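Novice: When you get a sec, could you give me coordinates for this:
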Amino acid sequence: MVIETVTTDGGMIENRTYDEIQVGDTASVTRTLREQDIQLFALVSGDVNPAHLDAAYAATDMFQRVIAHGMWGGGLISAVLGTELPGPGAIYLSQSLRFIRPVGLGDTITTSVTVAEKRPHHNLLFDCHCVNQNGEEVIAGQAEVKAPTEKIRRPRIALPDVHLRDHDGYRKLMERTRGQPPIPSAVAHPCSAAAIRAAVDAAEAGLIVPILVGPAARIRKAAQEADRDISGFRLVDAAHSHDAAAKAVALIRAGEATLLMKGSLHTDELMGAVVPSATGLRTERRISHAYVMDVPDYPTPLIITDAAINIAPTLEEKADIIRNAIDLAHVIGIETPKVAILSAVETVNPGMQSTLDAAALCKMADRAQITGGSLDGPLAFDNAISEAAAKEKGIDSPVAGRAEILVVPNLEAGNMLAKQLTFLGGADAAGVVLGARVPIILTSRADSLRTRLASCAVAVLLARAATKAAPGLPQVAAA
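Specialist: This is a model prediction of the structure:
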């Protein structure tokens, strides 16, 4: 008898008892290996060997690849025995397998079990085979199972809809920074363990060469608390946090660093040293903050601006905020970014200043006062990022439903939106300050290692782009 299935949910599930089973009876299941299957296997087993998870790495080691993806194939054998033949009530006793060929992403595997022998005590011996889409055997072996003696028939339980949060954008971002020397970076007042870890981890990732600016004794104590070695980094002594910010900015004005990184001082202390026209790092542009967010299931990076610097920006300030964000989008590989100017509604309302600003900004883009991107607004958040929502509202534009830059009406809206995506949506967020002479990295004690490195990576890409545009800025070899 042959039993075949291509699904694992819906309908009824019924076992076959020892007395019903005959030698030669067979059952099979067919499945295709997906990236999610490998990730779920790693999550359940704790096996994070890169040879098992990274297809490029695994391709260089065929033996490891056989082991990694063969384990998935072996799991299919268990599934057939437990759900098809004998089915519910079966007890797995032993299994021997030979991994013959590699199983790769996209391979479709048909797993079959055939009763080879009926043994005493309700035991069954099965021949087990896994064959790929080309008819090649990839796994073979035998399994011994104790068959059920009582009939079981019940509704088949539907499998849960599992979604893994995939942060492929983070990997791509880090890849873009590789292959070039790290950037000399002035780290202002790194006097906490978190600030030291942020700087040293970025250095170990090959992103920056930190210049630690602050009270020397406190910095060394913080390094001890963080269990990080800072002996290879330059240390510039400063009396206190305000002095550290001023000296870090001075290093950049002197051409000794091309990035500024926030340590354990307050953001307003750092920006207080940045904004003075005579001694700071201002340009003709309004300084603004942007988050580059890697949101699970969203097809592109999402830039949210401004969420940290400009509290209630004017129309003129919003224009610079957009220009800064467009420049950032170009650097991370978005050629013509789609810019959605957000409000609570998608129609112009004279009683809502954000809608008036949005309409004016779009007209400024029409008149080439803002270039490099495609603008639309006002747009509510849903019809900015959801094509279905935009269609429902009858909005037809190249931006609606496909936004890559979200321009918020004020800092409160931007800050709440970014943190909601991070803490409820599982997004990675890299924060950077734009519009100054150099990119400014703002990290927080609550930031994960991924967030800290991503923020540094974005700033490094901006600094390298500026160096290409204006050769002569300092670059150093790895320490």
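
Novice: going forward, measure contacts and count neighbours with C-alpha atoms only.
Specialist: Noted.

Novice: Surely residue 105 touches residue 33?
Specialist: Yes - if you go by CA atoms under 8 Å, residue 105 and residue 33 touch, sitting 5.3 Å apart.

Novice: more crowded one of the two?
Specialist: Shown here are residue 105 and residue 33; by other CA atoms under 10 Å, residue 33 has more neighbours (17 against 14).

Novice: From residue 447, how far off is that one?
Specialist: Distance of residue 33 to residue 447, computed by CA to CA, to the nearest Å: 34 Å.

Novice: Same question for residue 121.
Specialist: Distance, residue 121 to residue 447, by CA to CA: 59 Å.

Novice: Neighbour count for these two, which is higher?
Specialist: residue 447 (15 against 9).

Novice: Quick check: that one is in a helix.
Specialist: No - assessed by DSSP: H, G, I helix; E, B strand; the rest coil, residue 447 does not belong to a helix; its assignment is coil.

Novice: Would you mind listing the buried residues in the biggest strand by length in the chain?
Specialist: Secondary structure of the chain per DSSP state E: the longest strand is strand 108-119. Of the residues in strand 108-119, 108, 109, 110, 111, 112, 113, 114, 115, 116, 118 count as buried by neighbour count, 16 or more other CA atoms under 10 Å.

Novice: do the same with stretch 355-370
Specialist: Buried-residue list, stretch 355-370, by 16+ other CA under 10 Å: 355, 356, 357, 358, 359, 360, 361, 362, 365, 370.

Novice: Pull the residues that contact the host helix or strand of residue 357.
Specialist: Counting by DSSP states H and E, the element that carries residue 357 is helix 353-366. Surrounding helix 353-366, the residues in contact under the criterion CA atoms under 8 Å, 6 or more residues apart in numbering are 315, 319, 341-343, 345-350, 370-371, 374-378, 409.

Novice: here's the other one to compare against:
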Amino acid sequence: MTLSNRLFDEIAVGDTAATKRVVAPDDLYVFAHVSGNLNPLNLPHAPGEDAEGQNVAPSMWIGSLFSSVLGNLLPGPGTVYEAQSLRFHARAEVGDELAVKVEVIERRAPRTIVLATRIERAGTLIADGVAEVRAPEERRVVADVALPGLTVSRHRNMARMLDACAGLDAMPTAVVAPEEENALLGALAGGRERLIVPILIGDEAKIREIAKAHGADLSGVAIENVESHDKAAARAVELVGLGQARAVMKGHLHSDELLRHVVKSQGGLRTSRRVSHVFVMDAPTLPNLLLVTDAAINIAPTLEEKVDIVQNAIDLGRALGLAKPKVGVLSAVELVNPKIQSTLDAAALSKMSERGQITGGVVDGPLAMDNAISISAARTKGLTSLVAGRADILVAPNLESGNILAKELTYAAQAEGAGLVLGARAPVMLTSRADDEGSRLFSCAVAVLYAHWLQTGESAVAATEGKTP
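Specialist: Down below sits the predicted model:
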């Protein structure tokens, strides 16, 4: 895009310029951030949400559209605003196409241009006024104008999961070693949102000290004073066995310290199925949740272990509202190569799914990362599959690749993630010690929904078929 300007002597009364702009939801979010105006009337609402009167574009955002015509077209680059009057006659909403027009009505030496300004929607006057600008002093041609793109970070799917928990009972949860800010505040946030009933197990003095430092209220919260992380983990598992807790949440301790007690043969939470971990990722750039497994427990799983890993993830996907989760088994390539073990495992898992050895979902592989989540990449490579380009679940070849993938989604794609251990007698929220309150709250919601599905066989989330082309 190339812009050029007009000097004072080149502008005459009656000269006009115009442009068009469609009101987009992201415009409303960006304006709210820039202006600080958080009026809910001017923020988009979710489809189906009862929000009569919302989606109205802020009037001052509408007024700012004149700036694009004056700064880009008439007089163009180098123009300086001096004054602007505005009167608003109607409201514009998301989806409206607005015609922005200016007309020169006066010239004042040495360089002031007065313009009538007008915005219409299909002939209806939205706003008008008068602008006074100082025309450029020198010729300017600005070539290849390109702004960096903006991504409005919204975690709609996380909000959907939290909303789905509204009608479910809060779940008594043993929180192991909440002896750090994020660990404690995340657990307490889960309690405030009535997702869990936290039972804090750890060094009581540290827990109270952290709560005091951050103004957190511990009234009514059960605290069990336990002197070590090992004993705290053992006690949490014991509470589940006694029926006093229905879930376990990791606090500020190493994962292996907790999992050692979850998987122990006597008094643990083992079932006949292999224990595995799933990251539930909500990335702003993806339309639906993306589940990544296994990125935290099984280091180099065998084919037999991958069967349980896949089945665990499918079960969780169904609990989160996916009617028939689409599972992409990842490798470096999408063709079976006898020299790459992960492609052989992927092919076997796909066939096992076809034969009913893995149930509840559709499994396909091997798939490379691009053609697992990008329909255009899958089409380019000629892949015909129910899963390619539409995967809801990504099965990593090993822990290293799964962990790297999950953290790339978190830190490079601004995904919010929940972490859950599956295959045990109760859900175990296994988050990173660096995870913030939001991530821990998300994990609480996922755990509650999974526990509900285990108990009833039904999802509390409205079922979807996964991604669409």
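
Novice: Would you mind reporting the TM-score between them?
Specialist: Once superposed, chain against chain, the TM-score is 0.90 (TM-score structural alignment, normalised by the length of structure 2); 456 aligned residues with a CA RMSD of 2.4 Å.

Novice: before we move on, back to that, what range does the longest strand of structure 1 cover in structure 2?
Specialist: The aligned range for strand 108-119 of structure 1 in structure 2 is 97-108, by TM-score structural alignment.

Novice: ok, average deviation of the matching stretch from structure 1?
Specialist: Its matched residues in structure 1 lie on average 2.0 Å from stretch 97-108 of structure 2 after superposition (mean CA distance after the TM-score superposition for structure 1).

Novice: What are the contacting residues of that stretch?
Specialist: Contacts of stretch 97-108 of structure 2 from elsewhere in the structure, counted by CA under 8 Å, 6+ apart, are 12-23, 65-66, 69-70, 113-122.

Novice: Not counting stretch 155-167 of structure 1 itself, show me its contacts.
Specialist: With CA under 8 Å, 6+ apart, stretch 155-167 of structure 1 has contacts from 8-13, 36, 39-40, 294-297, 426, 428.

Novice: any idea which of those residues is closest to residue 334 of structure 1?
Specialist: Using CA to CA, residue 294 is the member of the contacts of stretch 155-167 of structure 1 that lies nearest residue 334 of structure 1, at 13.9 Å.

Novice: centroid residue for structure 1?
Specialist: Centroid check for structure 1 by CA atoms, centre = their mean gives residue 167 as the closest residue, at 2.2 Å.

Novice: Which position in structure 2 pairs with that residue?
Specialist: For residue 167 of structure 1, the aligned residue in structure 2 is residue 155 (criterion: TM-score structural alignment).

Novice: Now for the nearest residue to residue 3 of structure 2 once chain neighbours are set aside: which residues touch it?
Specialist: Distance criterion CA to CA, 6 or more residues apart in numbering; nearest residue to residue 3 of structure 2, sequence neighbours excluded, is residue 142 at 5.0 Å. By CA under 8 Å, 6+ apart, residue 142 of structure 2 lies in contact with 2, 3, 4, 77.

Novice: most neighbours, which of these?
Specialist: Using other CA under 10 Å as the neighbour test, the contacts of residue 142 of structure 2 are led by residue 77, with 21 neighbours.

Novice: hang on, it in a strand?
Specialist: No - using three-state DSSP, the secondary structure at residue 77 of structure 2 is coil, not a strand.

Novice: ok, how many other residues are close to residue 302 of structure 2?
Specialist: Residues near residue 302 of structure 2, counting by other CA under 10 Å, number 14.

Novice: That one matches what in structure 1?
Specialist: Using TM-score structural alignment, residue 302 of structure 2 lines up with residue 314 in structure 1.

Novice: Kindly provide the distance from that match to residue 320 of structure 1.
Specialist: For residue 314 of structure 1, the distance to residue 320 of structure 1 equals 10 Å [CA to CA].

Novice: Likewise for residue 87 of structure 1?
Specialist: Taking CA to CA, one finds residue 87 of structure 1 at 66 Å from residue 320 of structure 1.

Novice: before we move on, what about residue 287 of structure 1?
Specialist: Distance, residue 287 of structure 1 to residue 320 of structure 1, by CA to CA: 8 Å.

Novice: Check residue 67 of structure 1 too.
Specialist: 54 Å.

Novice: list the contacts for the alignment partner in structure 1 of residue 431 of structure 2?
Specialist: Counting by TM-score structural alignment, residue 431 of structure 2 lines up with residue 443 in structure 1. By CA under 8 Å, 6+ apart, the residues touching residue 443 of structure 1 are 198, 261, 262, 263, 431, 452, 455.

Novice: and residue 449 of structure 1, how many neighbours does it have?
Specialist: Residue 449 of structure 1 has 14 neighbours, counted by other CA under 10 Å.

Novice: OK, contacts around it?
Specialist: Listed by CA under 8 Å, 6+ apart, the contact partners of residue 449 of structure 1 are 198, 201.

Novice: let's see 10 Å
Specialist: By CA atoms under 10 Å, 6 or more residues apart in numbering, residue 449 of structure 1 lies in contact with 194, 197, 198, 201, 202, 455.
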